[in-house]
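**Q** Give me a model of this one.
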Amino acid sequence: MEEKELKLSLSDWLAIERTRLANERTFLAYFRTALAMLAGGVTLVRLDAFRDIRWLGYILLVLAPLVFITGLWRMVSVRRKIEKRYYKSE
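**A** Prediction:
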């Protein structure tokens, strides 16, 4: 059985591009959050003024890479779904 060829209009292609760009913006939000958590964690661990809440700094240092990896995984998986659906290699 042959696959039906997709014929998309210009507005459809523009919608796909908006989706791709939204995916990248979402990744950048994850990246920004991870970077802020990393900076906050380092600050809490290093400064003596925050000695009482140093434990929070360690938690932030552990969570920052997890947030980054989650954002990266999400971006790649959404990109693959978009490419699989609309950019099939002929």
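**Q** Only C-alpha atoms from now on, for both contacts and neighbour counts.
**A** Will do.
**Q** Just the buried residues of the helix or strand where T70 lies, please?
**A** Using DSSP states H and E, the element containing T70 is helix 54-86. Using 16 or more other Cα atoms under 10 Å as the test for burial, helix 54-86 gives 54, 56-58, 60-61, 63-65, 67-69, 71-72, 74-75, 79, 82.
**Q** Give the buried residues for stretch 17-37.
**A** Burial within stretch 17-37, assessed by neighbour count using 16+ other Cα under 10 Å, is assigned to R20, N23, E24, T26, F27, L28, Y30, F31, T33, A34, L35, M37.
**Q** Tell me who's in contact with the closest residue to F27 other than its chain neighbours.
**A** Of all residues not flanking F27 in the chain, G71 sits nearest, at 5.3 Å (Cα to Cα, 6 or more residues apart in numbering). Residues in contact with G71 (Cα atoms under 8 Å, 6 or more residues apart in numbering) are T26, F27, Y30, F31.
**Q** One more, so I can put them side by side:
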Amino acid sequence: MNKDLILREKLALQRTIMANQSTFLAFLRTAMYFLVAGISINHLIDMKDGGIVEYSFMVIAAILLIIGIVNYLYHRRKIKESEQHIGDYKMAYLEADDE
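**A** Coordinates of the predicted model:
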């Protein structure tokens, strides 16, 4: 078993974990932007139906946050399953090294 293969797989897994975290933070940041926009739009612009726009932005923010959390948890579970696959490579490498 190739030792470089194990290292490459582990590094790819770490990059995937960081990408998943980065994607979650992007969802969180976007949700916060919509929340801030919803809170401040009624105060900045005097509109007839400003409350509807304000609550619409807040609902969009909540939806984005929920989608981000679900997306993060789903991909984290898939990454954990991939990590078990890498463990098989390590076991095979250690067994081959013992021979």
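**Q** TM-score for these two?
**A** The TM-score (TM-score structural alignment, normalised by the length of the first structure) is 0.79; 82 aligned residues with a Cα RMSD of 2.1 Å.
**Q** centroid residue for the second structure?
**A** F24 (3.2 Å; Cα atoms, centre = their mean).
**Q** which residue in the first structure lines up with that residue?
**A** For F24 of the second structure, the aligned residue in the first structure is F27 (criterion: TM-score structural alignment).
**Q** I69 is in contact with its match, correct?
**A** No: the criterion here is Cα atoms under 8 Å, and F27 of the first structure misses it with I69 at 9.9 Å.
**Q** Quick check: neighbours shared by those two?
**A** By Cα under 8 Å, 6+ apart, F27 of the first structure and I69 have no common neighbours.
**Q** For the first structure, give the helix that spans the most residues.
**A** The longest helix of the first structure (DSSP state H) is helix 10-46.
**Q** angle of that helix against helix 54-86?
**A** Counting by axes from the mean of the first three to the mean of the last three Cα atoms, to 10 degrees, helix 10-46 of the first structure points 160 degrees away from the direction of helix 54-86.
**Q** so who does L14 of the first structure touch?
**A** No contacts exist for L14 of the first structure under Cα under 8 Å, 6+ apart.
**Q** What residue in the second structure is paired with it?
**A** Match for L14 of the first structure (TM-score structural alignment): L11.
**Q** Could you check how far that match is from E83 of the second structure?
**A** Between L11 of the second structure and E83 of the second structure the distance is 11 Å, computed by Cα to Cα, to the nearest Å.
**Q** Please apply the same query to S56 of the second structure.
**A** Taken as Cα to Cα, the span from S56 of the second structure to E83 of the second structure is 40 Å.
**Q** before we move on, what about L7 of the second structure?
**A** 12 Å.
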